[in-house]
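In: Sequence and computational prediction follow.
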Amino acid sequence: MDGTAVVVGGGIGGLAAAIGLRRIGWDVTVVERARVLADVGAGISLHANGIRALDVLGIGEAVRAAARPQYTGGTRTPGGSLLARMDGAALERELGTPIVGIPRAVLHRLLREALPPGSLLIGTEVTSVDRSGPGRVRVPVKDGVLDADLVVAADGVDSRLRGQLFPGHPGPVHSGSTVVRAITEHPVLLRTDFELTWGWGAEFGHIAFTDGRAEWHAVFNSPPGTRHADALAAMRRRFGGWHDPIPALLDATRPDAVLHHDIHELATPLPAVAEGRIVLVGDAAHAMTPNLGQGACQALEDAVTLAAALAGEPTVDSALARYDTERRPRSQSVARAARQAGRMGQQLTHPLAVALRNTALRLAPSRVTVRAILRHADWSPPSLG
């Protein structure tokens, strides 16, 4: 089965969905509201399930070449004491690949380059779709209307198309945390590929890149909408006394490179991720907290599963029913696990609870950490035929 699709949203999930649909013979247009593709953003870790999805999409090798494997790392206290060690080699033995770190902008560029010129319309916002016609969907854009057999809603956590499909759903809610992050301006001497540090209601982490630079992020409990006139200075005040290399990471960062976003999630699961000829992928379907590093990986799983369903089913309707059956339970389970990981990790503030958590982490053998990652990363993608 082939057809015509409009993908609303040119982020990781939307571009991956477009690549998957094109690989099964569909004609695809991606509509992105941003007027300029500035390739901004911080860093991202990709687990084995995300890498496997990228392999099916045909760009896994390009991503591996641009990414840095995460063999060394772990979780520490603000004073630098090791709580748990990450065994990237063990993960590679189990899954065939370690976790890798890559600038989000590089991943986005590689996805975009896998699409033909002209398939991406930028500076075009889609706020609703018309489903009145039988078997077709009309997508109003600034220069007219796009007719499609399918609309892929990849318009993020604040998805307007999700709101149109499920007007009674409460939508995203604030998780209780906010994130400040950046990529360093120049290389930083790091002892590990990846690291998290857990304090009281706060986390600081880094991801090392191939060129020696690094992404750092600070996640901490905060009311929504709280902002700082100088976010970098605020991070120095809060985290500057934590262990090395945290001060060095902050010192290697330009103030104008710092991003600050509140973390929102779909705490109330959706009753479906497809309705009529509209299907949700990525954050539009299952926005989750970043505590498992699975947000982008789940979006990549969505893209491959959607393409496989459309390639294997006789009708769009049956394909979307299959997609919903395969994706909704898994993605919502991962979202629940991410929420729980945050509550037991970064969000903990009570001294006794923090002490008990730290003791449990110190006593747990390394294979426990490996099994926890395998629980979500060991996913086998479907074939596109």
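Out: Ah, there it is.
In: okay, CA-based contacts and neighbour counts for the rest of this
Out: Noted.
In: show me what contacts Ile204?
Out: That one is not Ile; residue 204 is Phe. Leu196, Thr197, Trp198, Trp216, His217, Ala218, Val219, Phe239, Ile246 (CA atoms under 8 Å, 6 or more residues apart in numbering).
In: Please report how far the nearest residue in space to Leu111 that is not next to it in sequence lies from Val8.
Out: Nearest in space to Leu111, with sequence neighbours left out and distances taken as CA to CA, 6 or more residues apart in numbering, is Leu15 at 6.1 Å. Shown here: Leu15 relative to Val8, a distance of 10 Å by CA to CA, to the nearest Å.
In: who touches both of the two?
Out: Common neighbours of Leu15 and Val8 (CA under 8 Å, 6+ apart) are Val30.
In: What sits closest to Gly101 if chain neighbours are left out?
Out: In space, Gly101 comes closest to Ser45 once its chain neighbours are excluded; the distance is 4.5 Å by CA to CA, 6+ apart.
In: mind listing what that neighbour touches?
Out: Ile99, Val100, Gly101, Ile102, Ile207, Gly293.
In: if we can go back for a sec, let's verify the residue nearest to Leu111: helix, strand, or coil?
Out: Look at Leu15: counting by DSSP: H, G, I helix; E, B strand; the rest coil, its state is helix.
In: one step back: looking at the contacts of Ser45, which one is closest to Val152?
Out: Gly293 (23.4 Å; CA to CA).
In: okay but the closest one is in contact with Asn49, surely?
Out: No - applying CA atoms under 8 Å, one finds Gly293 not in contact with Asn49, separated by 11.3 Å.
In: The two: which is more packed in?
Out: Set side by side, Gly293 and Asn49 show more neighbours around Asn49, with 24 against 16, by other CA atoms under 10 Å.
In: and that one, what helix or strand is that in?
Out: Secondary structure from DSSP states H and E places Asn49 in helix 48-57.
In: second one coming, line it up with the first:
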Amino acid sequence: MSKAVVIGGGIGGLTAGVALVRKGWDVTVLERAPKIDPVGSGLAIASNALRALDTLDLGDPIRRLARLQGQVGIRDERGRWLVRTTGDDAEARYGDSMVVTLRATAMDVLLDALGSGHLRLNTTVSGVDAGRGVVHTTDGDLEADLIVAADGIHSETRRTLFPEHPGPAYAGVTAWRALVPRGDLTIRSSESWGRGLVFGVHLVAGDIVYVYATDVSPAGAVHADEREELVRRFGGWHEPIPALLRGADPARIIRNDVYHLRTPLPAFHGGKVALVGDAAHAMTPNLGQGACQAIEDAIVLAHFAGGDLAAYTAARLRRTSKIVRRSMSVCRMTKLRNPAAVWLRDLGMSAAARLTPDVMLRSVDDLLRWRPPVETGSGSEGRGPSAAHT
């Protein structure tokens, strides 16, 4: 039986572990933490990622535990809709919609599917030998036919494979995330844009609201009270944003500076190592595709595992590089502070929505129409619009 070692117990690593187990591999997922403790709060899973999870029979469990999105779109800071669509419109167009769930919920589904026997906690990886297929850990060396590096944006494995790559670049914004009780608030899923500011609101399962925000900021800025910082920036915006901030627990607000891999890697593999998720193509959160692309990676990698890993790179590098660039383009639009530029941006979105009512969905067609590779008798992937290359 072929052996695989997965470095990292996040969304991408766990999905890769499950996918490889389903392909008959002997899999060990290594996680340096003493327990799986999801970093973050809410998680959006779009139709492309749900379709990928369907190949593992995990799409429906996620759908049942998540909240399907109704009306979604972009508003200005006063609450005026600039562009919007509905979950029904998305389902009619793509055969599925976007769901939003707790990150912990998605992780639990993946952990249950993987099985505790394939997970090794409290294990630190000190290095890899890509040519020989050896993972060096605090508990000794592990040999593998395939090493899956899902070790995040600051991946040491990526640095080992591509020491000349410049690594993550600061996107120029800092981000906050939190889970807030809904109470008696009326919640409409939306993302509101202001002058350099963004505030997102999504209702998740259990009447918990997932909120996130970004603002232009120097990297490494320190705030004594993150909720006060949010109130200072967004306290005068449309409801329910101020009310949600009043209900937020300051101790449970997560903030991190946003980095991305501005320079694409030359490949997503080297020797017996394959990179997935943020280790391969970290992106800004503006398209909500970070976890979705990690899930796609895992499914495509399992499809090609045991063969030439160059086929995995060929299937994933072009698509993910394009999404990284597009996500950063949206990020740049949100960073605009000049009043005239912001007015023109908002006017352009509103005009486009009036002229083309489905403009919001049409703009992400190539993201959401993706299909997982198709198994054939020869073991090769499908081609055409449903192939993993698109």
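Out: Here it is on my side, so go on. Source: prediction; values computed, not measured.
In: ok, back up a step: among the contacts of Phe204 of structure 1, which are located in strands?
Out: Among the contacts of Phe204 of structure 1, the residues falling in strands (DSSP state E) are Leu196, Thr197, Trp198, Trp216, His217, Ala218, Val219.
In: Nearest spatial neighbour of the aligned partner of Ala296 of structure 1 in structure 2, chain-adjacent residues omitted?
Out: Alignment note (TM-score structural alignment): Ala296 of structure 1 maps to Ala291 of structure 2. Nearest residue to Ala291 of structure 2, sequence neighbours excluded (CA to CA, 6+ apart): Ile11, at 6.6 Å.
In: ok, the one you found - how many residues close by?
Out: With other CA under 10 Å as criterion, Ile11 of structure 2 counts 24.
In: thinking again about what came up before, just to be sure, the residue nearest to Gly101 of structure 1 is in a helix?
Out: No - applying three-state DSSP, one finds Ser45 of structure 1 to be strand, outside a helix.
In: corresponding residue for it in structure 2?
Out: That one, Ser45 of structure 1, aligns with Ala44 by TM-score structural alignment.
In: What ranges does the stretch 201-350 of structure 2 have for its helices?
Out: 226-234, 241-247, 278-281, 290-304, 310-334, 339-355 (DSSP state H, counting those that start in this stretch).
In: Reformat those as CSV; add mean neighbour count.
Out: Shown next, in CSV, are these (neighbours: other CA atoms under 10 Å):
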stretch, mean neighbour count
helix 226-234, 16
helix 241-247, 18
helix 278-281, 26
helix 290-304, 25
helix 310-334, 19
helix 339-355, 15
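In: In CSV: the ones you listed, plus distance to Arg132 of structure 2.
Out: Below are the helices of the stretch 201-350 of structure 2 laid out as CSV (distance: least, CA to CA, whole Å):
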stretch, distance to Arg132 of structure 2
helix 226-234, 47
helix 241-247, 52
helix 278-281, 21
helix 290-304, 19
helix 310-334, 17
helix 339-355, 52
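In: Select, out of those, the one closest to Leu56 of structure 2.
Out: Per CA to CA, nearest to Leu56 of structure 2 of the helices of the stretch 201-350 of structure 2: helix 290-304, 8.7 Å.
In: Can you name every helix or strand that the closest one contacts?
Out: Counting contacts by 3 or more CA pairs under 8 Å, 6 or more residues apart in numbering; DSSP states H and E, helix 290-304 of structure 2 packs against helix 11-22, strand 42-45, helix 47-54, helix 310-334.
In: Between helix 310-334 and that helix, find me the angle.
Out: 170 degrees (axes from the mean of the first three to the mean of the last three CA atoms, to 10 degrees).
In: Burial check on the residue lying closest to Cys292 of structure 2 once chain neighbours are set aside, number of neighbours?
Out: Spatial nearest neighbour of Cys292 of structure 2, chain neighbours left out: Ala49 (4.9 Å); criterion: CA to CA, 6+ apart. As a burial measure, Ala49 of structure 2 scores 26 neighbours (other CA under 10 Å).
In: Distance across stretch 218-229 of structure 2, terminal residue to terminal residue?
Out: End-to-end for stretch 218-229 of structure 2, by CA to CA: 14 Å.
In: which part of structure 1 lines up with it?
Out: Aligned by TM-score structural alignment, stretch 218-229 of structure 2 corresponds to residues 223-234 of structure 1.
In: So what does Ala175 of structure 2 match up with in structure 1?
Out: Aligned counterpart of Ala175 of structure 2 in structure 1: Val179 (TM-score structural alignment).
In: okay but Ala16 of structure 1 is in contact with Asp55, surely?
Out: No - contact criterion CA under 8 Å: Ala16 of structure 1 and Asp55 do not qualify, at 11.3 Å.
In: who's more crowded, the two?
Out: Ala16 (29 against 17).
In: list the contacts for the counterpart of the more buried one in structure 2?
Out: Using TM-score structural alignment, the partner of Ala16 of structure 1 in structure 2 is Thr15. Listed by CA under 8 Å, 6+ apart, the contact partners of Thr15 of structure 2 are Leu110, Ile295, Ala298, Ile299.
In: can you put the residues you listed in a markdown table and add distance to Met328 of structure 2?
Out: Output for the contacts of Thr15 of structure 2, formatted as a markdown table (distance: CA to CA, whole Å):
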| residue | distance to Met328 of structure 2 |
| --- | --- |
| Leu110 | 29 |
| Ile295 | 20 |
| Ala298 | 23 |
| Ile299 | 25 |
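In: check contacts around the residue nearest to Leu111 of structure 1.
Out: Gly9, Val30, Leu111, Arg112.
In: Which of the residues you listed fall within strands?
Out: Using DSSP E, the contacts of Leu15 of structure 1 in strands are Val30.
In: And the furthest pair within the contacts of Leu15 of structure 1?
Out: Gly9 and Leu111 (13.1 Å).
In: Thought Leu119 was touching Pro34 of structure 2, still the case?
Out: No - Pro34 of structure 2 is not in contact with Leu119 according to CA under 8 Å; the separation is 11.1 Å.
In: Tell me which of the two has more neighbours.
Out: Leu119 (18 against 10).
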